[in-house]
Each structure stands twice: as structure tokens, then as C-alpha cells.
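Chemist: Need coordinates for the following:
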Amino acid sequence: MTSSDEDLLASTRRALLHRIARAQRDGRAPSLVAAVQRQGRVAWSGARSCGEGRAPDDDTQYRIGSITKTFTAVLVLRLRDEGLIDLDDPLEKHLPGTGAGTVTVFQLLGHSAGLGAETPAPWWERTPGSLRPQLADVLGDRPKMHPAGHRHHYSNPGYTLLGSLVEAVRGVSWEEALRREILQPLGMHRTTGGPVPPHASGWAVHPWADVMLSEPAEDLGLMAPAGQLWSTTNDLLRFAAFLAEGDDRVLSASSVREMRAPAAPTETGSSGYGLGLQIVTGAGTVLFGHSGSLPGFVAGLWFDAEEDVAAVVLANVTSGPPVTTVAAELVRIVAEAEPRIPEPWRPLPEVDEELLALTGIWHWGTHTFTLVLLPDRGVRLTPSGGSGRGAVFTWRQDGTWEGQSDYYAGETLRVVRREDGGSVDHLDLGSFVFTREPYEAGAAVPGGVDAAGWRGLAD
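Modeler: Here you go, the predicted structure:
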């Protein structure tokens, strides 16, 4: 990818540089790199460093920690899309003898399997993976902390299990599957399991003095699927573009959208977790991505699918600048200063007269709804006044529609015709009857319609 700074206003570029400069100074990071992508193109990149000579840039590797989990989740969903596993499968079906019980693949992806957050001592992030040669060494004597499926509890060992699942089903190492199935197709040639020059070195900065201590960079062994990878801002923006739009060489658009759907509620009202993706809502926006940290490094990747803006921030310090917050702020700076210009309105390429006849006003009892025709024979049902349940429905080959969100997600909308086979009697939505008039006489309204009809108080 090539940077195209001219795509952003000078004032926006200065605001971005100012934000990362403050982050590097206030967070006392030896170096910090950042980049912003808009509509699939790198719109800005910048770096700050305490050192003399060559400054880090968009090709300098940093360790990305738990952003690795998102890559592992993509590998698992590929197995599902190929029909090799089901997300509701218990892990034991494909990886027997782990001691994790009947936790499902879905629960592991969304951190709701109830497993512990960390491995038994010693601290796995700062010791060689050879100390944990077996899954039993990763899970310990008490792998489950909570009942499966009851709550979100972030688990690094859970993603180790998912990496082992990938290896068991694919018959190759997790790293080989990653390289072959994600990195090569997306052109992410600077994302690797170990550091490849040019790369940053990891440092700890003393909390009470401006002095530094070198941090070890350990090979995590079995824990690699939870946090092993090294990458660059350039490569991670490629990954962000894929997570926003999908890529049929890796994972379809519908599957990456599935990753962005909350899998289990978290204990904070403004955040959630999908399938390998963190979700943050606030100020009318929703950001998707992941944070990452390992001794010597912190990383953040966020994207706004609505505005089509993504940002990555990487720093080589154990604790310092809040890079996940900074990355989110970089997205906000661009989205607010230069909001995305909407695509021009265009009419549908063709019209189906039979579908067109279904549009307009419908009533569920005395509640009024509007049915609007969408591209690809989809429809949107919207309650009048903005209150009530509505949804977008996609067309099925059998002539029905499937709900895509909220209350009606997965529910079937169908047209019910009268005995003459032509005229429409009503729409059926999961047993709810929608008629052209409220409690329309002669229509198949459950419970029937009073033959006396509507009346006033005097009646």
C-alpha cells in the first residue's frame, strides 16, 4: 500500500500528527507508529521516536499481541465455512482429551466458555513456550472458572485451544495455516511469527524515572494463537480492510459481518465482543477491532465500517501510551473532520412488478408499518413513528425473506395469498399477520375480526 496524504486536508494531517506526538511524549514510548486508512487507501501515516537516525515507519515490525486472536478466529471461521466444523460443536468432537469439557467453538471464539484468563505460573508472556509443551500445561488443574455460556470472561488459553483445533483439522501448524490462508492472499508479507528486520525492540520504562529496561521476546509455543505475531501498520491496514469488506479468497463479507455481531455481553455497557473482534460503541459510532500487548509492546487496531475509516497504532513499550484509545481517536478525527461523502442515489437496475405491489403501508393489528423494496429483492419493514420492531430482510430462493437484525434476525417473512392464488391476503412474519388495513375484514387475522366492524362510543 502507498500513502496518499494529499487525500486528507492539511488541518486533518496536523491533528493526526499532534495526537500521536502527545501520545508518544506523555506515554514515554521509545517509538510509536500510526497510520490511517480511508476507503481502502492509506490516507496518512506518521511516527515519533526518541532515537536518532532512522525513524520507524509503516514497514517497521512491532509485536501485536492479542490482535493475533483475530487472525485465529478467521482461520476457525474458514473451517466452518468449508463445512469441516460447526460453531456449535463441542471442542471435544475435534480435539478430544483437552480437559475443557463440552465448551463449544462459538463459546471459545467469543470468550464465553468460562475458561481462565491466564495459564498457570510462570507468566506465559515473559517465559518460553517450551515450559508449556502440552495443552494440560496451558489449562492447568482448574481450566473452568465459570459455567460455559453464562458470561464473557476473556481467556488467552481459550485461543490456544482454537489454534490447536485449526492444527488438528487442517493437519498443518497454526502458523502454516495462517501464512497460506490469510497472509499470502491478503499480501501481508510483513506479518510473521518472529521478528524480521526492520523491527522495533521491546522496552519497559521505569514508572518514576526516564530510564529503560530491555524486555525479552519469547516464542510462545502453544500460546502463539493468542498473541505471537509481529506486524506493521501497512499490513494491519490491509487486514482492517479485509475485516470491513471481506475477501472471498479468505472469508466472505457475510462471515466477517458475523464476526462483528456480539457473541456474549460484557460487564461494561459500552463494549462487547464478537467472534475474535472487540466492539466499542459511543457517541453514535461503533468501532470494531482489537487491542494487543506483550511485554515491550502495545498495539491497537480499530475500524469504523460506516465511515470506512481504520487506524492502527503500535508502540514498543510495556506500559505507556493508551494506543487503543489513540487509534480510536485517529478514526474519530478523520470521520469528524472529513466525513465520508455518500454515494449518489441510483434507481434499481430493474423492477419486479409483483414485488413493487407489496410496498407501502401494512398493519400488524393497529400498528402501522412501511415496506420498502431494496436491491437484490430485499425489503425493509419500518414501524411508523420510529418506535416498534423493524428489520431488513434478504431474499431467499424459495420466495421468502429472512430477517437480518434484532428481534427478527433469522425469522421468515412470507406472502400469503388468497385461495384464488393471485391476490395477497397478508404477510406472515413469524406468525405475526400484517394486513393492508388494520384488522382487515376478510383477511386471515388470528382470532378473527368482529363482524360489527369499527364503532364509536355511542354504539
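Chemist: make it CA atoms for all contacts and neighbour counts henceforth
Modeler: Will do.
Chemist: The one residue sitting closest to the centre of the chain: what's it in contact with?
Modeler: Here the mean C-alpha position of the chain is nearest to the C-alpha of Arg260 (C-alpha atoms, centre = their mean), at a distance of 3.4 Å. By C-alpha atoms under 8 Å, 6 or more residues apart in numbering, the contact list for Arg260 reads 273-275, 277-279, 288.
Chemist: Would you mark the buried spots in the lengthiest helix in the chain?
Modeler: Looking across the chain with DSSP state H, the single longest helix is helix 10-26. Within helix 10-26, the residues scored as buried using 16 or more other C-alpha atoms under 10 Å are 12-13, 15-17, 19-21, 23-25.
Chemist: In terms of distance to Ser201, which of those ranks first?
Modeler: Gln24 (15.7 Å; C-alpha to C-alpha).
Chemist: residues touching that closest one, list them.
Modeler: Neighbours of Gln24 in contact, by C-alpha under 8 Å, 6+ apart: 30-32, 48-49, 321.
Chemist: swap the cut-off to 7 Å and go again
Modeler: 31-32, 48, 321 (C-alpha atoms under 7 Å, 6 or more residues apart in numbering).
Chemist: Here is a second sequence; please produce its structure as well for comparison:
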Amino acid sequence: MLATTEFALLRRVATEQATNRAPSLVAAVVRDGKLAWSGARGFVDGASPDTDTQYRLGSITKSMVAALVMRLRDAGELDLSDPLERHLPGTAFGKLTIAQLLSHTGGLTSESPGSWWERSLGGDWAALEASVTPAELKHRPGSRFHYSNVGYGALGELVARLRGTSWLQAMRSELLGPLGMSRTTDHPEGRHARGWAVHPFADVLLPEPSPDAGAMAPAGQLWSSITDLARWTSFIGGHTGDVLHPDTVAEMRALNTVDDGDAWTSGYGLGLQLFRHNGRRLAGHTGSMPGFLACTLVDEASGTGGLVLTNSTAGVALVSLTVDLISIVDEYEPRLPADWRPAEIDPELLALTGLWHWGPTPYHLRVLPNGWLSLAPADGDGRASRFRPEGEHWVGLDGYYAGETLRVGRGTDGVPQHLDLATFIFTRTPYDPSAPVPGGVDPDGWR
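Modeler: Here you go, the predicted model:
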């Protein structure tokens, strides 16, 4: 990074740490899947923390558990629409779907019954399951967003049952190991920050406990470092290695539910929090445990990500700080567009390009550099989608036609004659009488 960029980033971090009295605070920025900048303020055991110092992640743990669930889905071990009882029979909330648990739309209670779980030694799954009675279903499933730590306790048990091991061991072998995240652990190892509460009216500290959460651990147990969390931030942005296909992570980033109603500044996907800020769309997760706050976010458009770790129970403005780090980088060092280059395109695809009509409405079909198709209204206003080839046909990726099949109808000479898209017929000329237009075309033609 340029010296001016680095100073602006450090000043923002220093201002946050000093103004909100954080014992220590570390932050970083990622670009192109790599750690591009990091900075620290405050002290851990009398010295400045570094990129290897561990802090507790809190609910960022949930996003990693969600990735394990998506691996099971991609492997055919489950479907997101499966009720939980198909895999964990006997629970009082077994009719909730896996997708509802991932997106916090099942209506399940936010906290586990009994003692405040974040400050209490946790029991096993049997104890947690027994404590969650039908009374802990607080809302009609699917009716609204209601954050549920209990739901992720259940998802951790789901991973354990289907993998035949603990959720933590599955995470180590399937996610942390392959991504090189060796400093992400269930308890602190090596140099780590102690969790503190800062007195609201005096500059004094109180140590916070960090007991093992037991069956609730998948909701917020993990500890990590800036180096490891930068790798996870890059993962959320699409640099997924062999852990998940980038399309699956894009599915996790897609909006499932809105958290704040009409405003739609925050929402939730599948294991990922979503934010909109000044035209940006950001995905990631925040974390909060007694003595610790954490945040990781990535801008889907620019690919720039920010992350923050601090050992304070409250006070640090996590989301605004992380968003500011991303904004500073993209403002001070905006990305240059890549050089345009000709693409290697299947010559047969060229016959599909050009002008098509949905009834009287003109559309343009283009071949994208990766061999996908783009179908969009000629005036830019209306239903537009991209399509990826699957066998002899094409499947919509986004927009109105997401998931729908595009078929090419050809004449006896093999020349493309019409497009059949979710029963809509697109023709080279408006209502071409030689094409199978539903309802037929008036024999007297246009007049």
C-alpha cells in the first residue's frame, strides 16, 4: 500500500482504540486474496499485539460452521430444505429446516435456556437438546429474522453426526487445515490477548471469563489471529481454495432475510451477515463474547476486505470501523480495470448472439468471456440474467430467470430459430410466425 494509504488506515485504527478505550486492537485489509495491510494499537502483556496474536472470534465461528454444512450439502449428504429431524431425530425443533437454522429464520430462541451461556461452562448436546422445549420456538418458522445461537449449536451437532466425529475435528480437517489456518483453535494457544471489560466511567479493567461453551461452542468458541482471519476474509470473498466452490460461497452471500425491515441496511444469508453502506454490499460476520469483539467483511464488488479484533467486551464500533478500512483503501487506491483482451469463444456460440425479441420487446444476447451468456433488454430496463451451460442447455444464474432453463430451438438447417426460456419464446423478429409462439401469430400479420 502507498504510504498515504497506510497512514490513513493506521490513523483510523488509532482513533478507534483511543476514543473507545480498547485495551488492544488489531486490524487488517485484504486484497486479491492476500493480506495487504495490518496495524495494531494498544498492548497485550505490555507489548503491541501482532498478526499472530490470538483473540476470540465469537460468532465468526458460525460462518465457519456454515461452510461445513455447505460442504455436506455439496457432497449430497443433506439438502438445505431437509427438516433437522431427518438427521437429528427427537429434538423439539426438528421441523425447522437446515436453511432456516443457517439463516436465523426458524424462530428458535436466541439463547440457550438456563445460565448465560457465554459466561458459563457448557454441557453436552443431550443437555442442550433437553433444555430446548417447544416453548423455545418464539416465532413462526420462516416468518422473520430472529438471531439464534441455539440454532448453530444444533448445526454443530448436525456436522458431528454426519461426519462421525466432533464438529471441531471436522473443521480442523476440512476447513482450517486446507486453508492453512493453523492459529485458529478452540482455546487460546501461544500468544493471546486476555479478555477485558472496560469500566464505563473510569479507565480501569475487569477480566472476563472464557469457559468452554460445550454444545454451544459452534456459536462462538473459536480463537484466531489476524493472519488466519485474513485468510477467512479472502475465503468469503471467493478465494476458496478446494474447500468450497466459489459458487457455493456466493450462495452463502446471497440475501435470505432482512434484519432491519424497510431500511435493508443489514440482513443475513447462509451463515453470513450482509450489510449495505453507501452503495457497497458487504458480506462477513461480526463476533462478540465477554472480553472480545471481532469483525470480518468483504466488498463483493471490489473484493477488498477488512477485519478487526479487539479484547474489549464493548465500545468498539466494529462494523463502521471495518467498513471505513475498506472504504479508505478503495478511495486511496482504486482498482484499475483489467486490460481488455479478446476471449476464446466457441464459434457456434456466435450464432446465438445479437438481437432477439420477447414479443415486441427487443433483447440483446451476448457471449461473456467465460463462455456464459447474457440476455438483457436492449434499453437496459427489465428482466436480465446470465446463463451458464449445463449439457445441451443453459441455466440462469441471477435476476428473474435464476434457476430457469434456456433452450435453443433450431431449424432443419441447424440455425438457431428461437429461444425457449421458462416457456417464454424469444424470436429473431417480433412474433416470428415460423417460431412456436404460444397462442400463435395472427395470419394477417402486423397492421
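Chemist: TM-score for these two?
Modeler: TM-score for the superposed chains, counting by TM-score structural alignment, normalised by the length of the second structure: 0.96, backed by 445 aligned residues with a C-alpha RMSD of 1.7 Å.
Chemist: thinking again about what came up before, in CSV: the contacts of Gln24 of the first structure, plus secondary structure, distance to Met145 of the first structure and neighbour count.
Modeler: Below are the contacts of Gln24 of the first structure laid out as CSV (DSSP: H, G, I helix; E, B strand; the rest coil; distance: C-alpha to C-alpha, whole Å; neighbours: other C-alpha atoms under 10 Å):
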residue, secondary structure, distance to Met145 of the first structure, neighbour count
Ser31, strand, 38, 22
Leu32, strand, 37, 32
Arg48, strand, 42, 22
Pro321, coil, 31, 25
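Chemist: what's the neighbour count on the equivalent of Leu115 of the first structure over in the second structure?
Modeler: Leu115 of the first structure maps onto Leu108 in the second structure, with residues paired by TM-score structural alignment. Residues near Leu108 of the second structure, counting by other C-alpha atoms under 10 Å, number 28.
Chemist: Might one say that Leu108 of the second structure is in contact with Ala135?
Modeler: No - applying C-alpha atoms under 7 Å, one finds Leu108 of the second structure not in contact with Ala135, separated by 9.3 Å.
Chemist: if we can go back for a sec, in the second structure, which residue range corresponds to the longest helix of the first structure?
Modeler: Mapping helix 10-26 of the first structure onto the second structure (TM-score structural alignment) gives residues 3-19.
Chemist: Ok, stretch 360-371 of the first structure next?
Modeler: Stretch 360-371 of the first structure covers residues 354-365 of the second structure once aligned (TM-score structural alignment).
Chemist: tell me which residues in the matching stretch are buried?
Modeler: Neighbour-count burial for stretch 354-365 of the second structure flags 355-358, 362-365 (criterion: 16+ other C-alpha under 10 Å).
Chemist: For Gly220 of the second structure, state which of those is nearest.
Modeler: Leu365 (46.9 Å).
Chemist: Which helix or strand contains that closest one?
Modeler: Leu365 of the second structure is part of strand 361-367 when elements are defined by DSSP states H and E.
Chemist: Can you tell me what sits against that strand?
Modeler: 353-357, 373-378.
Chemist: Now for these: which two are most distant?
Modeler: His357 and Leu373 (15.9 Å).
Chemist: The aligned partner of Tyr268 of the second structure in the first structure: how many residues sit nearby?
Modeler: Applying TM-score structural alignment, one finds that Tyr268 of the second structure aligns to Tyr273 in the first structure. Other residues within reach of Tyr273 of the first structure, judged by other C-alpha under 10 Å, total 26.
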